[in-house]
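# What would the 3D arrangement of this be:
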Amino acid sequence: MTFSIAARCPETGMLGVAVASSSIAVASRCCHLQAGVGAVMSQNVTNPLLGPLALQAMASGLRGAALLQQLAQADPYLQWRQLLLLPARGEGSTFSGQHALGIHATASGADCLAGGNILHGDSIPQQMVAAFAASSGHLADRLLAAMQAAVAAGGEAGPIHAAGLKLVASQAWPVIDLRIDWSDGEPIAELSQLWQRYRPQMQDYITRAENPEHAPGFAVPGVAASR
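This is a model prediction of the structure:
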């Protein structure tokens, strides 16, 4: 019921994830990021606690089998989960439990991991990785290119209704956190449109947080110079 990608940009240090699902508000449960530490997708009969736990373990230096062992100790139902575990540096890992739903698969590429369950076909994560590798530009654009490739390849076995895009840079908070929590249309296309609306304003919101004296004002009725 879900397909997703976690990725990093070696040039900027940004980390990001993108996800789509038939389940409402999927990004609110599945997407986990920490600047300078890693990107985690926790999906398939989701336990949202696994995201923060995985990031904490990554921050302490755990990777691969040792990381999965710690998560298994924290969650006795790990065999119902699917995980993408991408550290800010070093090799990432994926996991699909024996109770993962429907056709499920994961794939690894340079600076990215992809995975999904209840898929139209098991090659979809690999096609997402290939699309990410063939793309260029902002990390958000590359993540969305991978998601669009998944849709073109058949995506989820049924209709998708929700999608999300989340990225961190050097700040302790996400610089991009965009969601289509429910749509009867095309949520990935709608998410791409939302990103194009947000993109020219992104740096202004960062400046507002870090140095409001230099933040541009936006005209708001009733406020002379809104910041």
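# going forward, measure contacts and count neighbours with C-alpha atoms only.
OK.
# quick one: the helices in this protein?
Applying DSSP state H to the chain gives helices spanning 27-30, 50-59, 64-74, 124-134, 139-152, 187-198, 202-210.
# Now distance to Asp111 and mean neighbour count too, for those, in a markdown table please.
Conversion of the helices of the chain to a markdown table gives the following (distance: least, C-alpha to C-alpha, whole Å; neighbours: other C-alpha atoms under 10 Å):
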| stretch | distance to Asp111 | mean neighbour count |
| --- | --- | --- |
| helix 27-30 | 19 | 21 |
| helix 50-59 | 16 | 21 |
| helix 64-74 | 15 | 15 |
| helix 124-134 | 9 | 23 |
| helix 139-152 | 11 | 22 |
| helix 187-198 | 21 | 17 |
| helix 202-210 | 24 | 14 |
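# one more to put side by side:
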Amino acid sequence: MTFTIVARDKDTGLLGIAQSTNPLSVGARCPFIRANVGAVSTQAYTDPGLGPLAIELLSLGHSPEKVIAELGESDPGYAWRQIGIVDRHGRVAAHTGSEAKNYKGAVIGDGYVVMGNLLLTDQVLPDMEKAWRDSAGELFEERLMRVITAGRDAGGDAGGHRSACLMVYDTEPYGRTDLRVDFAPKKKGEPDAVDLLRRAFDTYRPMIPYYKVRPHNPSMIGWIDWLKSQGIEYKD
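Alright, predicted model coming up:
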């Protein structure tokens, strides 16, 4: 149903999530990040309310492992949920309920978790983790994109890929990158949500430094002129 990476960049402290799924608008229901606190994805037969609750518990200093346990105590539907958590220290925990559909599981590493449910093959998660490891040194968002692309290429969601999202937070209370594809029709030969997210990110990527500076310098030149000043020609 959904495949995801939740991660912290150990060099910069950036927190991020990338994911794709068959249902619409995954970015509206599953990913939650608060700067300097942590990142959470709640998926499978998700209760979106668990995301803000998990973030609040992390903000109180609870470890990801403790948050996983506390969510289980409060949620009567916990057997249907899949949850991955990374906190601002890079500590990680995950839960995959017994009622989540196969293939399912989570792989935990240093500062990251890759996880999924209702996956087409059992190769999805290993390939996602490999993409994460192989992309060390790349821009954080690029690494996240490569991970979900690898998951999709290994089969991804057994139902297809109608929606996808990429979310990264720095120290500000808003995302440095927050891109979504809410609906990509399942038509043979047409780009799926992961393809469209890649297109959106490749277009947005040069703007990351611009949007970092502009809140503190609102009189700076417009974004198209700024791109030109960087030697980049914008094309729709």
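# burial measure for the nearest residue to Pro10 of the first structure once chain neighbours are set aside, as a count.
Setting aside the residues directly before and after it, Pro10 of the first structure is nearest to Asp111 in space (C-alpha to C-alpha, 6 or more residues apart in numbering), at 7.8 Å. Counted with other C-alpha atoms under 10 Å, the burial measure for Asp111 of the first structure works out to 21 neighbours.
# what do you get for Ile85 of the second structure?
32.
# Is it in contact with Gln43, as I believe?
No: no contact is recorded between Ile85 of the second structure and Gln43 when judged using C-alpha atoms under 8 Å, the distance being 11.7 Å.
# For the residue nearest to Pro10 of the first structure, give its distance to Ala39 of the first structure.
Taking C-alpha to C-alpha, to the nearest Å as the measure, Asp111 of the first structure and Ala39 of the first structure are separated by 11 Å.
# Give me the common contacts of those two.
Common contact partners of Asp111 of the first structure and Ala39 (C-alpha atoms under 8 Å, 6 or more residues apart in numbering): Ala7.
# one step back: run through the residues that contact the residue nearest to Pro10 of the first structure.
7-10.
# And Arg81 of the first structure, by the same measure?
With contact set as C-alpha under 8 Å, 6+ apart, Arg81 of the first structure has these partners: 42-47, 95-97, 99-100.
# just the buried members of those?
Of the members of the contacts of Arg81 of the first structure, the ones counted as buried by neighbours, 16 or more other C-alpha atoms under 10 Å, are 42-47, 95-96, 100.
# And those, which is closest to Val175 of the first structure?
Minimum separation from Val175 of the first structure among these (C-alpha to C-alpha) is found for Ser42, which lies at 20.5 Å.
# Would you mind listing the residues in contact with that closest one?
With contacts defined as C-alpha under 8 Å, 6+ apart, Ser42 of the first structure is in contact with 29-32, 48, 50-51, 81-84.
# run the last query once more with 10 Å
Residues in contact with Ser42 of the first structure, defined by C-alpha atoms under 10 Å, 6 or more residues apart in numbering, are 4, 27, 29-32, 48-52, 54, 81-85, 95.
# ok, now Ala146 of the first structure?
If you count contacts by C-alpha under 10 Å, 6+ apart, then Ala146 of the first structure has 4-5, 18, 114, 124-135, 152 around it.
# For it, which non-adjacent residue is spatially closest?
Met128 (4.5 Å).
# I'd assumed Ser20 was in contact with Met115 of the second structure.
No: under the criterion of C-alpha atoms under 10 Å, Met115 of the second structure makes no contact with Ser20, lying 11.2 Å away.
# could you dump the helices of the first structure to JSON lines with distance to His104 of the first structure?
JSON lines is the format used below for the helices of the first structure (distance: least, C-alpha to C-alpha, whole Å):
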{"stretch": "helix 27-30", "distance to His104 of the first structure": "16"}
{"stretch": "helix 50-59", "distance to His104 of the first structure": "19"}
{"stretch": "helix 64-74", "distance to His104 of the first structure": "19"}
{"stretch": "helix 124-134", "distance to His104 of the first structure": "9"}
{"stretch": "helix 139-152", "distance to His104 of the first structure": "13"}
{"stretch": "helix 187-198", "distance to His104 of the first structure": "20"}
{"stretch": "helix 202-210", "distance to His104 of the first structure": "35"}
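# Nearest to Pro174 of the first structure, out of those?
helix 202-210 (9.9 Å).
# after superposition, how close is the closest one to the second structure?
Average distance, helix 202-210 of the first structure versus aligned residues of the second structure after superposition (mean C-alpha distance after the TM-score superposition for the first structure): 2.3 Å.
# Can you give me the stretch of the second structure that that helix aligns onto?
Matched against the second structure by TM-score structural alignment, helix 202-210 of the first structure falls on residues 208-216.
# got a list of contacts for that stretch?
Under the contact criterion C-alpha under 10 Å, 6+ apart, stretch 208-216 of the second structure has outside partners 170, 172, 175-177, 217, 220-223, 226-227.
# Now with 7 Å, please.
Contact partners of stretch 208-216 of the second structure, identified using C-alpha atoms under 7 Å, 6 or more residues apart in numbering, comprise 176, 220.
# Kindly report the same for stretch 54-69 of the first structure.
With contact meaning C-alpha under 7 Å, 6+ apart, stretch 54-69 of the first structure is reached by 34, 37-38, 71, 87, 93.
# what about that stretch, start to end distance?
Note: stretch 54-69 of the first structure ends 11 Å apart using C-alpha to C-alpha.
# before we move on, what about stretch 66-81 of the second structure?
With C-alpha to C-alpha as the measure, what separates the two termini of stretch 66-81 of the second structure is 16 Å.
# Same question for stretch 171-184 of the second structure.
Between the opening and closing residues of stretch 171-184 of the second structure there is a gap of 32 Å (C-alpha to C-alpha).
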